Every structure is written in structure tokens, then in C-alpha cells.
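*Asks:* no sequence for this one, just the structure:
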């Protein structure tokens, strides 16, 4: 198989950080499609674990989640191959941390990835979100109320099926990212939201001559920030009522009444950071050595 392009920008690395999730329940035969993204948590001197972040409503009720991971190619394992492996994670057998207040969940996936790629005798090519690109409230106050956003995911389950890659879509912030929308750690975005978009990471990605808030002259800059995670949006019912609901994630064709309003609600990045801190605390409480074979070297 031909190799894919080696990612040379942070945006290109997102091809290998954002995964198409199929969450299934074998007892009921139901399945849902959603989006998730990979982060890493360092919990020992030289050990890290990969963590899949998505919405709780994507995996709620599922006992198995599946996604594809690219294999690495080359001696240094620094380039992605177009070949992928299917990774299956038993939700009941791996550590899962549920956010108590937000529609977020963290699933530890390194053991399942290691088992899947071992069959191929290869290493995985995964590009977790770096911690330094997480937007904070302190940094968000310097943003304008209208900023360009990029959402990466699988709207209506669509993707580059042959290469197993997500879709990148553009929109704008619809409320200020530094302000808690309706008193919650969220902000709103002006972008079309479809089934399968649940769990999609939202970014501020810009490069070129930029005029930041407070600047008096245009200058060459690059901005790359992880702003948060899409979870839902408003819908107008046939009676004209406005309801805010999680984005549906059914894998099958279904009838949905009402009109979606080209708006989405995004959980701020700080809540993902909080969840990752909880994963680190959880791993730190485990007996020494218990996660050694289920982790990767930093």
C-alpha cells in the first residue's frame, strides 16, 4: 500500500488524532457512530497511556467501541501508512472515567491498540493532542467574540473511507469562548451540526497576516488552539419550540423531526484537561507495575 503524506503541520496531525467511533451493544444489536480524539496522560517516569475523549452519550449503553488506527511505516516509525487496523475496546474491561458534570468521557485505549497492532508486527501511528494547545480561560480573554473555528470529525458518519481520515469543516464562534454560555463551561459556534459530529474537537487554526485583539498593525502569525468538544445544539420543533439536545449518533437511517439551526454547543477545553487530570490521579492510585504492559513509553 502507498504511504499517506507525512504530517508537517499541527493541523495535518489531526488526521491521526481524531477517530471515527462505532459504539455497539451486542445484546440489543444497537450501534452509534460518533467522533473522538486522542490525548495522552503521563503517569510514571517513562510511561504514558492513550486516552480517547468523546461524549458520554456516544458510548452510553455500549459494551464495545471500535475505531481504526493507522500503522506506522519506516524505520523511525515517523510516517503513516495507508494501512490501518481495527481496534476493539471492551468498555467493561478498561478504565473509563466519566465527567460528573459535562457530556465527556475518557477511555483508556492503549491496551487495545497494542493488542491490535501486535498482530501486524508494526507500531501504531497516532498523533495525540499536545497539552500545550489547550485553550485556557486566561488565554481566551484575548480572543475576539467572532473567531474562525475548525471542527474535525465524521458528520453523518461520513469520512474518507479508503484512507480512514476525518473531515475538516469551518465556521465561527457564536459566543465569546471566555464567557460561560448560559452559566455552563461552554460556548456556542456557528456551524452545521449533524449526526456523528458528537465528540468532535473544535480548534482555532489560522496562519498568515493576522490582527489580534489589541493589535494596531497586521503581522505574520500562526494560531493553533484546541477550544473544546462539540456535544449538541438547538433544534426547532414542528411547533416552533427551541430545544437544546445532544447531537444524535445513530448509525442507522432514522427519522428526525424538527430543524437544526446551524448552531452547536461546545464544552470548553478546560473540562477535557480536568478529565485528563482525573485519569492521572486514577492511574497514580494503581499498584506499581499494574499498567506497565498496558502503556507506552514516553
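*Replies:* Cool, got the structure. Predicted, not measured: the structure shown is a model, and the values here were computed from it.
*Asks:* when you work out contacts or count neighbours from here on, use the C-alpha atoms and nothing else.
*Replies:* OK.
*Asks:* strands along the stretch 151-298 of the chain, start to end?
*Replies:* With DSSP state E, counting those that start in this stretch as the criterion, the stretch 151-298 of the chain has strands at 167-173, 186-190, 201-210, 219-236, 242-246, 259-260, 264-268, 296-297.
*Asks:* can you put these in TSV and add mean neighbour count and distance to residue 142?
*Replies:* Compiled in TSV, those are given as follows (neighbours: other C-alpha atoms under 10 Å; distance: least, C-alpha to C-alpha, whole Å):
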stretch	mean neighbour count	distance to residue 142
strand 167-173	17	14
strand 186-190	23	15
strand 201-210	18	13
strand 219-236	20	12
strand 242-246	15	28
strand 259-260	16	31
strand 264-268	27	15
strand 296-297	14	36
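*Asks:* dump those strands to a markdown table, plus distance to residue 123.
*Replies:* Shown next, in a markdown table, are the strands of the stretch 151-298 of the chain (distance: least, C-alpha to C-alpha, whole Å):
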| stretch | distance to residue 123 |
| --- | --- |
| strand 167-173 | 24 |
| strand 186-190 | 37 |
| strand 201-210 | 25 |
| strand 219-236 | 26 |
| strand 242-246 | 35 |
| strand 259-260 | 41 |
| strand 264-268 | 32 |
| strand 296-297 | 11 |
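*Asks:* residue 226 versus the closest residue to residue 209 other than its chain neighbours, what's the distance?
*Replies:* The spatial neighbour of residue 209 that comes closest, neighbours along the chain excluded (C-alpha to C-alpha, 6 or more residues apart in numbering), is residue 220 at 4.3 Å. In this view, residue 220 and residue 226 are 20 Å apart by C-alpha to C-alpha, to the nearest Å.
*Asks:* surely residue 113 is in a helix?
*Replies:* Yes: assessed by DSSP: H, G, I helix; E, B strand; the rest coil, residue 113 belongs to a helix.
*Asks:* one more to weigh against that first structure:
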């Protein structure tokens, strides 16, 4: 492969925010996916955690686009994203069983090009094919407490190790744990694996492994104490949510277990920072 998933996802990840009218704002994270319609029409999809949109009370959010300038600098230019009708009807599609949301957007051409192909999302067998297990390192992108990496509005890249076993199959274990400190504002950010050389099960040669494993949806908290563990929802459920944009009755997986017992959402509701 000639692409670097870390860099590609940095460009595809955006800050989502909604001013609350009192000098503060609610913040979450999302990322863009290139998912053509069944008839082949190009389409850009914004993916985030369902609770990010659900906790934004207004009809319009803001999506943090970034544009490159001729001198090598970048400009941060948030634009309006309509998420509800006037009557309160939600315009996004949500997974009926998992904390995942998707909405078709019209992004500026420069930003639409940054959307990652839907094929980069892990499938049901991706973890087993690549031997993903406890102790493997994954990376995550987001805007903790609404903080960006710089004035250009790029997301902050962090990492953690897979902290649960087993992690597959997704229909049995729809979420997995990541040894990673979650802050409000991280919700909805992509979690991914990008290794230059990894020996897959049954293979004698090391191969490059790059895929989006899922999105961050919760933090583990017990008796009001943060355990510095994040909960990641498997990318399989992102795929199912996107499929429901075209067919609201598209089948979804009903998982038999869940690692989120005792956890609560790292919700956008808490990610209140100065406007």
C-alpha cells in the first residue's frame, strides 16, 4: 500500500460543535467516509456517535472544515450542518442497537476528497484475519474537551492498547476496550490500526495492516471514578448504519454480549468549553 492511514484519517476527521447560546459550546468528533449509493452516485457520509447529535439540542451544528492555503498554512472554517428539521425530526440515521450515527453531507470539494473509502472500515472477519488481540496498539483521533492540535483545527492523535479479550467475532463482542484516557469531546472519533509490518495468522511474511477498527463511544466509569479505559464500537456497525441510509430496513446484527457494562458515554453533553 502507498497510503498512510494515520495521515488520511487526520484529514478526514472533523470537530462537531453546537453553540449553546451562553458563551459555551458542545463538542464531539466525526469523520468522513466515501460511500457511493447503490446506483454509483458519489456520496460523502459523516460518521459519529449517535449521542453526539442526540445531545445537541439545536437544529444546526457546525462542522470544522480546514482548507490549505498557497503559502502552506491552513485555515479553519466551521460551516453549518443541519441535523434536525424545525419540528425536531432527526436528519441523521442511527443504528438501532449501537451508538453509531451517519448522515449524508455536501462537503466542499477539497474536503470531500479527504473522505476515506468505506472499504477501509473493518469487516466482520478483519480482526481474526489480522490476528488482532489483547495488547495490540491502536490509535484514536479526536478533540478532547474541544481542544484541537493547532489553530488549523486538526484532530489530536493518541494511542492505546487493546485491553479486552476476546475481541472477535463482532456479532458476539460488538465493543472492545482500549487502554486510553477518554475525555468529553472524543466521542465519535475513529479508532484504527496502522502497522507497517505484521505477521498475519497462517502467513510466513509480515504484511502492512491498516484499517479502521471502529469509533470511540464510551468511557469506563465505576462509582463515579474514571478508569481511563475507552470503549470502541466495532466498525461492522458503522457499515450497517451506512447501509441503512439506502434501506432503513437493512439487517443489523444483534450482539450476544457487551463490554460496556458499568460504563457510561463520553458524551458530547459533557464536552462544554468556552465558545
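*Replies:* It's in. Everything numeric in this text was worked out from a predicted model, so none of it was measured.
*Asks:* one step back: between the strands of the stretch 151-298 of the first structure, which one is nearest to residue 45 of the first structure?
*Replies:* Ranking the strands of the stretch 151-298 of the first structure by distance to residue 45 of the first structure, with C-alpha to C-alpha as the measure, places strand 296-297 first at 9.2 Å.
*Asks:* show me what the closest one is packed against.
*Replies:* Taking 3 or more C-alpha pairs under 8 Å, 6 or more residues apart in numbering; DSSP states H and E as contact, the helices and strands that strand 296-297 of the first structure lies on are strand 47-54.
*Asks:* the strand it packs on versus strand 201-210: what angle between them?
*Replies:* 100 degrees (axes from the mean of the first three to the mean of the last three C-alpha atoms, to 10 degrees).
*Asks:* strand 47-54 of the first structure: how far from the chain's middle?
*Replies:* In terms of C-alpha atoms, centre = their mean, to the nearest Å, the centre of strand 47-54 of the first structure is found 11 Å from the chain centre.
*Asks:* ok, and what's touching that strand?
*Replies:* Here strand 47-54 of the first structure makes contact (C-alpha atoms under 8 Å, 6 or more residues apart in numbering) with 34-43, 104-110, 128, 198-200, 229, 272, 292, 294-298.
*Asks:* which ones among those residues are found in helices?
*Replies:* Assigned to helices by DSSP state H, the following of the contacts of strand 47-54 of the first structure qualify: 110, 272.
*Asks:* filter the contacts of strand 47-54 of the first structure down to the buried ones and hand me the PyMOL line.
*Replies:* PyMOL command restricting the contacts of strand 47-54 of the first structure to the buried ones, with burial defined by 16 or more other C-alpha atoms under 10 Å:
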select buried, resi 34+35+36+37+38+39+40+41+42+43+104+105+106+107+108+109+110+128+198+199+200+229+272+294+295+296
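*Asks:* what lines up with residue 100 of the first structure in the second structure?
*Replies:* Aligned by TM-score structural alignment, residue 100 of the first structure pairs with residue 96 of the second structure.
*Asks:* next one: its match from residue 237 of the second structure, what distance?
*Replies:* Applying C-alpha to C-alpha, the value for residue 96 of the second structure to residue 237 of the second structure is 10 Å.
*Asks:* go on, residue 150 of the second structure?
*Replies:* Distance, residue 150 of the second structure to residue 237 of the second structure, using C-alpha to C-alpha: 31 Å.
*Asks:* out of those two, which sits in the more crowded spot?
*Replies:* Using other C-alpha atoms under 10 Å as the criterion, residue 150 of the second structure and residue 237 rank with residue 237 on top: 29 against 11.
*Asks:* what's the more buried one aligned with over in the first structure?
*Replies:* Under the alignment (TM-score structural alignment), residue 237 of the second structure maps onto residue 271 of the first structure.
*Asks:* trace residue 25 of the second structure over to the first structure, please.
*Replies:* Under the alignment by TM-score structural alignment, residue 25 of the second structure pairs with residue 31 in the first structure.
*Asks:* where does that match land in three-state SS?
*Replies:* Look at residue 31 of the first structure: counting by three-state DSSP, its state is strand.
*Asks:* what is the neighbour count of it?
*Replies:* Neighbour count of residue 31 of the first structure, defined by other C-alpha under 10 Å: 20.
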